[in-house]
Structures are given as structure tokens and as C-alpha cells.
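Build the 3D model from these lines:
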Amino acid sequence: MAKKTHGTTASGVPITDELVAELAEKAEAGYGVDEILRRRGGRPPIGSVAATVESVRLDPDLREALSRRAERDHETTSSVIRKALREYLDVA
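As a prediction, the model looks like this:
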């Protein structure tokens, strides 16, 4: 009979009762400061300080133009928006 799983981790490892018990044991034993502070994945920083996230509403035509431009330039839509704002606001 197959082991019961509770989904998978981000890397695709099945989450079994055994894995849960192993991770709980590690957590109860405690973690070193270096292990906690070590950067793991996530988005890389944009500059030397933390960036903020701003929301903006786009009408469908503008959203489509943004998507086409990002695809054409092989960039993310966020990158295209940042470049456009830098140019418009004359900020390096």
C-alpha cells in the first residue's frame, strides 16, 4: 500500500507523516542564527535597500500593450514598468 502524503514541498518532495515528524524534531531541537538568517530563494533584491510594492490599475488596452512589450523585450512586466517610470520621472 502506498504511503499517505499531504501534498508536496516546493521542490516536489512528497510530504509524508515521516517527513512531518522529521521536520518537527528539527524545529524542536532549534536552529542556529546563521541557518535562520541565511537567504533562501525568494525574489532577489532590486537595489541596496528593500523595495516597496505599489499597486496600480490598468485598463485592458494598457495591460495588453504592457504584456506585448514585456514579451517582445524578453522582460517581466514589472521590469518594463520600472524602466518606463524611470524614463518618465527622469530618475537613473
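
When you work out contacts or count neighbours from here on, use the C-alpha atoms and nothing else.
Noted.

Helices of the chain, start to end?
Per DSSP state H, the chain carries helices over the ranges 17-29, 33-37, 60-73, 77-89.

Second input sequence below; structure requested for side-by-side comparison:
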Amino acid sequence: MSGDETIDGVPVTEAQIDAWAAEAEAGYDVGELKRRGRGRPGRASEPTQVVALRLTADELASIDERAAREGKSRSEVIRAAISATAA
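Next up, the predicted model:
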């Protein structure tokens, strides 16, 4: 491990990796895993789609700056911009 791996900004240690491996080797309760649900919760009453979008570094930086300024996620800023122009 190079030492650069993090989860939410917290470094991942060899001890943590060993603990995860031991947990996996012990096996998981499949019934419990299925009960948890799958994926992210929906954001609407109807199904949503993931859409790939190519942006330049400058466009992405602008979106991220606005998101930080407004305390929103990147996705929220993009959705708001689409809603404002698609109406």
C-alpha cells in the first residue's frame, strides 16, 4: 500500500485492511445485506436516470466553486442549472 489511500480524507491503515479481510473471510449475513436495500435512495417518486456529461476542467471548477459558495453538491448545482434553462 502506498500510504495515499483515504476514505473521506482519513488514511486507510494496514490494520483496517486486515480487519476488513477478516470480516470478509468470516462471511456476511446475506439476509441482512439484502434487507438494507440497494444503492442510493431515490430523489423523486419516479425512477431517475444517471446521465454521463463531459465537462472541461474550467467548467467543472466553476460548478464546484458555485456548489461550495451555496453549500450544495455538484449534482444539485447542475440540476438547478438544467431546470432553469429547460423550463
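
Including mean neighbour count and distance to residue 52 of the first structure, could the helices of the first structure go into JSON lines?
Conversion of those to JSON lines gives the following (neighbours: other C-alpha atoms under 10 Å; distance: least, C-alpha to C-alpha, whole Å):
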{"stretch": "helix 17-29", "mean neighbour count": "11", "distance to residue 52 of the first structure": "31"}
{"stretch": "helix 33-37", "mean neighbour count": "9", "distance to residue 52 of the first structure": "21"}
{"stretch": "helix 60-73", "mean neighbour count": "13", "distance to residue 52 of the first structure": "20"}
{"stretch": "helix 77-89", "mean neighbour count": "12", "distance to residue 52 of the first structure": "12"}
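
Can I get the ones you listed in CSV including distance to residue 47 of the first structure?
Converted to CSV, the helices of the first structure look like this (distance: least, C-alpha to C-alpha, whole Å):
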stretch, distance to residue 47 of the first structure
helix 17-29, 33
helix 33-37, 19
helix 60-73, 21
helix 77-89, 12
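
Nearest to residue 43 of the first structure among the ones you listed would be which one?
Shortest separation from residue 43 of the first structure across these is recorded for helix 77-89, at 12.5 Å, computed as C-alpha to C-alpha.

That closest one: average distance to aligned residues in the second structure?
Superposed on the second structure, helix 77-89 of the first structure shows a mean distance to its aligned partners of 0.6 Å (mean C-alpha distance after the TM-score superposition for the first structure).

Please report how far the residue most central in space within the second structure lies from residue 55 of the second structure.
Geometric centre of the second structure, nearest residue: residue 40, 8.8 Å, by C-alpha atoms, centre = their mean. As defined by C-alpha to C-alpha, to the nearest Å, residue 40 of the second structure lies at a distance of 24 Å from residue 55 of the second structure.
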